[in-house]
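**Q** Quick one: sequence and predicted model below, then my questions.
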Amino acid sequence: MFGELTATLIKCADFEAMRTFYRDRLGLPTVKEGENWIVLDTGEGRELVLGGDTGGDTIALAFTKADLEAAREELASAGPSEIERHDTMHRFFVRDPDGNTILIND
């Protein structure tokens, strides 16, 4: 297992409309936000990130608390990116067989 599925990230064509819909209409509480991104609490330690780094795709899934070296080695045949530092964590990206982005971080 490569950590826990803890976040769904969505790139937004219209960030303000997306934030209004998920935060105000659906009532998801804000965890933190910045310029053109917001993290919303979806319950049970899970988050929805709007406008965050999706690895270039429209949607990405994030697994946290992973052993990055072991996960990257196990996924070597899927062509993972290099491990990089991002804010307070380290991470890498890999794509599933349909081309969806998977973010794995510590």
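**A** Looks like it came in fine.

**Q** From here on, just use CA atoms for contacts and neighbour counts.
**A** OK.

**Q** Could you work out the end-to-end span of stretch 77-95 for me?
**A** This stretch, stretch 77-95, spans 11 Å end to end (Cα to Cα, to the nearest Å).

**Q** how distant is that stretch from the center of its chain?
**A** The chain centroid and the centroid of stretch 77-95 are separated by 11 Å under Cα atoms, centre = their mean, to the nearest Å.

**Q** Mind listing residues that contact it?
**A** 55, 68, 72, 75, 96, 101-106 (Cα atoms under 8 Å, 6 or more residues apart in numbering).

**Q** Below is an additional structure, to be compared with the one above:
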Amino acid sequence: MSAILIKCDDFEAMKSFYRDRMNLATVKEGDNWIVLDTGSGGELVLGGDTGGDTFAVAFTKADLGPAREALVDIAPTETEKHSDMHRFFVKDPDGNTVLVID
């Protein structure tokens, strides 16, 4: 796992808490989203696309074709372009959203 994405009810408060109070460095930022460096090789994405849920875990640098094919029995979404990458979503056995990104 390389990232956790959190949908924010109060984006500015969440950004202030994690960036300023928890001292996480900004990797990149846009309108109503920010990517923060967790300091341990991972990223915390606030306000990012979580597939409609409150949070999602993300695996990056995946070979999307084989990854999606391995999960086809649990109905992953279609692969889609997102920013400068491609991705798909799938649910784990407990119903949590998992994001797989190339």
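**A** Right, received. Where do you want to start? Keep in mind that what you see is a predicted model, and the values were worked out from it rather than measured.

**Q** ok so, going back, closest to residue 18 of the first structure out of the contacts of stretch 77-95 of the first structure?
**A** Ranked by distance to residue 18 of the first structure (Cα to Cα), the contacts of stretch 77-95 of the first structure are led by residue 55 at 18.8 Å.

**Q** picking up where we left off before, write the PyMOL selection for whichever of the contacts of stretch 77-95 of the first structure are buried.
**A** Selection of the buried residues among the contacts of stretch 77-95 of the first structure in PyMOL, burial being defined by 16 or more other Cα atoms under 10 Å:
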select buried, resi 55+68+72+101+102+103+104+105
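
**Q** what two of the contacts of stretch 77-95 of the first structure are the furthest from one another?
**A** For the contacts of stretch 77-95 of the first structure, and using Cα to Cα, no pair is farther apart than 96 and 106, which are 19.3 Å apart.

**Q** circling back to that earlier point, restricted to strands, list the contacts of stretch 77-95 of the first structure.
**A** 101-105 (DSSP state E).

**Q** whereabouts in the second structure does the helix ranked longest in the first structure align?
**A** Taking DSSP state H as the criterion, the first structure has its longest helix at helix 68-74. Using TM-score structural alignment, helix 68-74 of the first structure corresponds to residues 64-70 of the second structure.
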